[in-house]
Each structure stands twice: as C-alpha cells, then as structure tokens.
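**Q** The following block contains a protein sequence and its predicted model.
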Amino acid sequence: MKKIKKRDQEYIKQNNLKMILDIIKDKRPISRAEIVKIANMSPTSVSRIVGSLMDLGLVKETETYSNGVGRKAILLDLDLESVITIGVYINKHIINVGVVNFGGEILYKDKIDLNPKDIYPDILIKKACGLINDVIKNSKIDSSKVIGIGVSLPGIINSKNGEVIFSAPLNWKNIHIAQAIESELNIRTIVDNDVKLKALAESLYGVGKNSGKTALVNFGKGVGSALIINGEIFRGVTNIAGEIGHITIDPNGILCECGRRGCLQTFIVEDNLIEEANKVKKIVDIEEIFEEARMGEDWAVSILERAVTYMCVTINNIVCMYNPDTIVVSGSLVEAYPEILKEVEEKCKTFIWAPLRGTFKILYSELKSQSDIIGPSTLASNTFLSFDI
C-alpha cells in the first residue's frame, strides 16, 4: 500500500508541474497570483511548484508590473533556451528540418529537395539524418539541450512505436522511421501524421490558441483534417481519426492514390486539378489554372469552382462530425492562392447545414508552412520533457 501511495503522490506531483508549466507557456509572462486564479490552487502550492520549475531551469522570473495598487508583482516566463527540440517534416518533394526553442520559435532551419529516387526508405532516412546533423551544427545551439526529434509525414502512423504503417505519397509500408533515426543519431525520436501535428502547432501557437475545440483541414497534395480538444490531439482507436480525404464521394469516380475510387480528395488535390486542366490546355502547375481563371477562361473557372465546392463539402462534413468552435484552413492550395479562401467563406454561408451556421469561425492558418516544423518539435517536447526533481 505504501508503494501505491508513493506512486500516486508522484503522479499528482508530475501532473501539477505539467499543469502549471502549461499555464505559464500559454499566458506568458504571468504572475504567481494569476496562476493561482487559473489553476484554482493555493498560493503556497503554486509557489512551491513554480520553485520546482525554476530549479529545473524551465521557468525564470522576468520583469515586474504594477496594477496601481500595492507592490509590484514579479512575472514568470519560460527560459526559452532551456529546452531545444528538432522538428522534421518529410513528404515526397522535400525534407524540412528546424531547431525550435521551448517557446515554439524556430531558431534555425534548412531543407533539401527530393526527387522520386530519393524516397526509398533507406535513402530518405539517411538524407534526413544528414540534414538533422547539419542543422544542429550550423545553428550553433548547445546540443546537450536537445531532448528529442519529432518527425511529421503524411500517412497512417503508429506514434507509439514510431512506425509508418502506410504512406501513399511516399509509397511506404511498415517502416520504423523513429527507431532508424534514433539509432543513427542517438537522439530520442517520435513520429506522427503531418496534419495532426499542424493542428497541434496551430492550436498552441497560431490562430487556434484561444479555441477549446479546433479542427484543422489541409488542402494541397492531399486532403486531411485533425481535431484538437483542449490542447490534445483526438486520435481515434488507431490514430487514423481525421482522414476525411478518403471519405467515398463517388464509388465509380477517379482512382485515388490510396487505391480506391472516388475519394473526396480526388476532387480537390492539385495534381488532379492539373490533370483535368490538361484535357483542355497543356498545364504544368496549379498557378497556370489560377492565371487562366483570372483571365476569364471558362474551363479554368469551372475547375476552381468545383474545387471550392468540394472544399465546402469537406468543411461541412468536419463541422457535422466534430462541432468545433474553430476551423483552421491550411495547406499549399490556400497558402499559395489565398483568394480561394474568400470563395470558400462565401460559399460556406449557404453550404453549411443550417443548425451549424454561425457556431464556428473559419480562420486562415497563421503559421502556414512553419507548422510543419513547430508541430513535430512540440510533440517531441511534450513527449520527452522530463520533470525529474
């Protein structure tokens, strides 16, 4: 019984440390008195926990302020350089690596472009490890402060054992990428789905910061979504929740990269829009379709209008399933052509199921491509940060 009681006490202590640290991260800089109100704890308990976080080097005292009554209060902030994580984003075109501090700020980043022969697992992992080493060296950080690496990539991921179960864009199956990187670099590594981690970054550091229930939808080379509830990723039983791009819209439709026909994303993804445009005119990239639409070409306008319609279908489905207070729209399609978001907002006014109209905000990603690095680095920080004291 004594051992059980000791474990319970340790669990409560660790949870309290994490809770107070999360409050400081979210509200920084903040006074002890404000923490007492938010945490609903006694001033003595808060002071003790803050002292422990300061002993760990995670929190420091900063400037003072006065509300005009009584003595000045000392504010608390993170020691931004106390914890460093590495964020890695991989898709079939690029490896993007960044060094991120404890406040979610990218200190240094670099990337390498890929060609199709590079995406074989052994080759790509070797390239990723080389780039990680280069970034750590070139950033001139204290490498002893690096507590972990987070890897973000498209596909079905078992984040518990670091395995890519299936990634259609990379054509990978059952690849233990986290273990491979960890063995090569001797740095603890975790991997997860790219859209889930974009949503995590946006909810903590972007436009979803003040939202209790944020749904992010990503439009680009694929279509995916993720839900963050009070700062936690909603995963489902096997970490596949949010794969809205593979909802079947037309069983006899276009063949999707997943091997099935008529998936929702086949009506929206850039490669399919380009392929459809080539039935009318030789088109190399999505920019040309937008240019033709701006010049009033009916075929280009029609392609983009249909894409907008299915983007609204996607948002409506997400809102019906999850009932979030915020929808964050992200991805290369809207980042490169933000004018399409105005069309989506306008069409959603009538397209969303009536009982749900006005219950949520549609916001544009604030972090944009930075979330590809901040998301996995945040996962690494959340996973590997130790509260041993």
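**A** Thanks, I have the structure now.
**Q** going forward, measure contacts between C-alpha atoms and count neighbours the same way
**A** Fine.
**Q** K198 versus V344, what's the distance?
**A** 21 Å (C-alpha to C-alpha, to the nearest Å).
**Q** Between those two, tell me which one has more neighbours.
**A** When V344 and K198 are compared for neighbours, K198 comes out ahead with 30 against 21, by other C-alpha atoms under 10 Å.
**Q** in which helix or strand would I find the more buried one?
**A** Assigned by DSSP states H and E, K198 falls within helix 194-205.
**Q** The very next helix or strand once past that helix versus helix 194-205: what angle between them?
**A** Past helix 194-205, further along toward the C-terminus, the next helix or strand under DSSP H and E is strand 213-219. Interaxial angle, strand 213-219 versus helix 194-205 (axes from the mean of the first three to the mean of the last three C-alpha atoms, to 10 degrees): 130 degrees.
**Q** so what does strand 213-219 touch, helix or strand wise?
**A** Packing contacts for strand 213-219, counted by 3 or more C-alpha pairs under 8 Å, 6 or more residues apart in numbering; DSSP states H and E, involve helix 194-205, strand 223-229, helix 298-322, strand 326-330, helix 332-336.
**Q** what's next to it, contact-wise?
**A** 195, 198-199, 203, 208, 223-230, 268-269, 315, 318, 322, 324-334 (C-alpha atoms under 8 Å, 6 or more residues apart in numbering).
**Q** ChimeraX command for the buried members of the residues you listed?
**A** To isolate the buried ones among the contacts of strand 213-219 in ChimeraX, judged by 16 or more other C-alpha atoms under 10 Å, type:
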select :195,198,199,203,208,223,224,225,226,227,228,268,269,315,318,324,325,326,327,328,329,330,331,332,333,334
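**Q** List the contacts of the most centrally placed residue in the chain.
**A** Nearest to the geometric centre of the chain sits K198, at 1.6 Å (C-alpha atoms, centre = their mean). Contacts for K198 (C-alpha under 8 Å, 6+ apart) come out as 216, 371-372, 374-375.
**Q** Okay, one more to line up with it:
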Amino acid sequence: MPLSPTPELMRQQNRAMLLQAIQEQGPISRIDLASLLNLNPATITRIVRMLMDEGLVIEEGEGENKGAGRKPVLLRFNHRARLIIGINIAHHQMTGMVADLGGNPLSRRTLLLAKKPSAEALVDLTEELFSENPGFRQRLVTLCIGSEKHSMDTLYTLRTELEHQLGLPVSCYDQAVLAAVGEAEVGSMKEQPVFALFYLGHQSLSCLSINGQLHTGRLGLAADGRSLAAVVCEDGLMNAYQVANGSSPQPPLIFEAARNAAPAAVQAVEMMAAALAQAAAWVKHLAGIQHVVIAGPWIRSADPLLPAIRRQLAALTEEAPEIVPAALKTDASLIGAVYMAVRVADTTV
C-alpha cells in the first residue's frame, strides 16, 4: 500500500510549485495563482507570505480588476534575492562574475595568476567581486568554475578545497560544456535545441547539446586512426607550422601570418580546418547536427580558420552543417559557468 505524503512534504511541494509558477508566469496575482495551481487562497496567502519573508517574492504593481472590488496586487520573483558566481580560469588569469538568479551580471573582476590556481587565489577573486558591494556576500549561494588548461581532476580538488573554505556548494565542468551552455542561453544557439560545439585551444573538446542534454567528448578519429583532438590543439598547430617553417610561434601569431597569406601558416591552418571539417561531418552523420559552433581561445584570432573549415566541409559532403563562431567569443565559458551556477541555485531556493 503506497504511503500518503506527509504534511511537511506537501508543504514543500506546494512551495516549490508556487515559486516556479511565479518565476515562469509572474507578475501574477494571488487569485490567479490559486486558480492555476488548484490550491485554496488561504494556502496561497500563507506560502506567499513565507516567500516574501525570505525575500524570494516581492509585490509589484496591480493587475486588472476582473470584477468589483480592489485591483489584485501582482507578485514577481526576486532574482536578486540570491546570487551566484561563475569563474573561468585561463592560462595566466582568472575571471569571475557575480550574477543574480536571472543570470544578470552585477560584478566582474579579473586577477592575474603567477602560478597554478589555488583555492586561496579563488577566494581572493571572490573577495574582489564582493568589494563592489559587500552585501553580495550574504546572498551568495553557489559557485561554478571551469578552466581552459587544467584537468578535471585539478578542478575537483579545487572544488573540494573551495567548498571547505567558503562553506558553499561549488560545481565544476569542462570548458566545452560551459561554452555550450553560454551559447545556448544567450549566444548564437539560443533558438537552436540541437547543436554541436567545438572548443579549440590548449586542448580541444566537443559538446553535443541535444534538447538541453549535454554530451562532451573529443573530436573523433582521423582517417589514419589518430585522435583529431591531438591534431587540433595548440601543440598540433605549432607542430604543423614548424614542419613547414622550422619555427613554432604561438597560435595567435600563426593565425595572423595566415591572415597575411604566409605559406607555412596557411598550410598549418588548412591542416586544422581539414581535421575540424571531418569532425563536423561526423557529428552531422552521427546525430543529424545542423549547426556547429566554434568556441574557445582560438576564436580571438582564428577568422582565417572558419572559411577554411567551410571550404573543406563542402568538399567532404553536400549536406554540411553550418559553421558558426561563438557569439559570446571568449566569454562563452564564463557566461556558461554563470548559468550552470543559476541551475544549481534554482534547486536550493
């Protein structure tokens, strides 16, 4: 015989339903909430009073009067009742952003890194973010971090240490996942439920976003059995240039040289484009992907790469996916960390 829900569980369920309704339907009146959720007005009044005491719901204006009497007071969700922090760790710096539960940025700071990132350095960054408004500290509920260069094992260690120091939940994800979330929420893929993202930089990763489900991995295999991720990365690009030129400058200089039609740089970029075209054709064949976003540090200076990928794709298949540069550019992972933190916070309010 199934157990009946306890009064406490029913109170929690009603609170969660009402808060979600205000988030999604607000501004909305108490009477409309009662009708929408099929709850009696007394229950609505009690839960709303509790949510207002917590600062999660505020009154805002008046609605239309559907009969005699006073106009109903409207309720809306207070996105600034709780705050989150998203952090992106790059090669020699880390950037953090304080945002509210709507993902709206409130403060942003960048600190230089003299050595490997540590929990202490991350705490220093949060203190910098709080300096704009010390009141942020009391409303902070969670953080999310990602790194362009460090392994997930390193991030897990940082997460554990940071949770211990701050006493708050911390999540961490690889850069491809975060960049995909950023582009899906407010970037080039906001209206596309299905797409792939290739994150290009120190190491290259891919992420498939299928109706909100994220699947991360490498770029696949080349025809000779090599990992495409081993070809399309900083070392791969510099090695390709070195074979043709004898030197190995950093990727931005190689892309700049390709922009100026230097033969060795053009050859190296074409090699990267061929590998990426193969990866894009593969995800199109595998999952019917129509859009592939190019993101990561290379997006700063890789404009010679995009037309090369499109050209190589056209030679591979007549049904090529669209190649799209990340609209958020190098901020895609930072914005993604913000929205990942918002998702965690939404489960705790």
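**A** That came through fine. The shown structure was predicted, so the numbers you read here are calculated from the model rather than taken from an experiment.
**Q** Which one of the helices and strands packed on strand 213-219 of structure 1 lies nearest to S66 of structure 1?
**A** helix 194-205 (27.1 Å; C-alpha to C-alpha).
**Q** Relative to structure 2, what is the average displacement of the closest one?
**A** Helix 194-205 of structure 1: mean distance to aligned residues in structure 2 after superposition is 1.5 Å, counting by mean C-alpha distance after the TM-score superposition for structure 1.
**Q** Could you give the residue range in structure 2 aligned to that helix?
**A** Aligned by TM-score structural alignment, helix 194-205 of structure 1 corresponds to residues 175-186 of structure 2.
**Q** Distance from that stretch to the middle of the chain?
**A** With C-alpha atoms, centre = their mean, to the nearest Å as the basis, stretch 175-186 of structure 2 stands 4 Å off its chain's centre.
**Q** got it, and stretch 206-220 of structure 1?
**A** 9 Å.
**Q** How far does it stretch from one end to the other?
**A** Note: stretch 206-220 of structure 1 ends 20 Å apart using C-alpha to C-alpha.
**Q** Isn't I136 of structure 1 up against L107?
**A** No: under the criterion of C-alpha atoms under 8 Å, I136 of structure 1 makes no contact with L107, lying 10.4 Å away.
**Q** Number of residues surrounding G103 of structure 1?
**A** 20.
**Q** How about it, nearest residue that isn't a chain neighbour?
**A** Distances taken as C-alpha to C-alpha, 6 or more residues apart in numbering place L80 nearest to G103 of structure 1, at 5.6 Å, with adjacent residues excluded.
**Q** Report the secondary structure state of the one you found.
**A** Following DSSP: H, G, I helix; E, B strand; the rest coil, we place L80 of structure 1 in the coil state.
**Q** Could you report the distance from it to K25 of structure 1?
**A** 10 Å.
**Q** Please identify which of these two sits among more neighbours.
**A** Taking neighbours as other C-alpha under 10 Å, L80 of structure 1 and K25 compare with K25 leading, 20 against 17.
**Q** which residues in the stretch 1-150 of structure 2 form helices?
**A** Along the stretch 1-150 of structure 2, counting by DSSP state H, counting those that start in this stretch, helices occupy 7-25, 30-37, 41-53, 119-130, 136-139.
**Q** nearest spatial neighbour of E292 of structure 1, skipping sequence neighbours?
**A** A300 (5.8 Å).
**Q** any idea what the one you found aligns with in structure 2?
**A** That one, A300 of structure 1, aligns with A265 by TM-score structural alignment.
**Q** what's the burial count for its match?
**A** With other C-alpha under 10 Å as criterion, A265 of structure 2 counts 26.
**Q** and what of A128 of structure 1?
**A** Neighbour count for A128 of structure 1, taken as other C-alpha under 10 Å: 23.
**Q** likewise the one 10 residues further on?
**A** The tally of other residues near N138 of structure 1 (other C-alpha under 10 Å) stands at 12.
**Q** cool, N239 of structure 2 as well?
**A** 18.
**Q** Could you do the one 10 residues further on as well?
**A** Applying the criterion other C-alpha under 10 Å, we find 13 residues in the vicinity of P249 of structure 2.
**Q** Compute the distance between it and A240 of structure 2, please.
**A** P249 of structure 2 is 11 Å from A240 of structure 2, by C-alpha to C-alpha.
**Q** do L56 of structure 2 as well
**A** 55 Å.
**Q** residues in contact with L76 of structure 1?
**A** 24, 28-32, 59-62.
**Q** where's it relative to Q179 of structure 1, distance?
**A** From L76 of structure 1 over to Q179 of structure 1 (counting by C-alpha to C-alpha), the distance is 37 Å.
**Q** next one: L17 of structure 1
**A** L17 of structure 1 is 29 Å from Q179 of structure 1, by C-alpha to C-alpha.
**Q** what does S167 of structure 1 give?
**A** In terms of C-alpha to C-alpha, S167 of structure 1 sits 17 Å off from Q179 of structure 1.
**Q** Equivalent analysis for E292 of structure 1, please.
**A** For E292 of structure 1, the distance to Q179 of structure 1 - C-alpha to C-alpha - is 47 Å.
**Q** Between these two, tell me which one has more neighbours.
**A** Q179 (18 against 14).
**Q** tell me which element the aligned residue in structure 2 for the more buried one falls in.
**A** In structure 2, Q179 of structure 1 lines up with T160, judged by TM-score structural alignment. For T160 of structure 2, the host element (DSSP H and E) is helix 152-166.
**Q** packing partners for that helix?
**A** Against helix 152-166 of structure 2 (3+ C-alpha pairs under 8 Å, 6+ apart) you get helix 119-130, strand 140-147, strand 170-172.
**Q** Which one of the ones you listed lies nearest to P7 of structure 2?
**A** strand 140-147 (27.3 Å).
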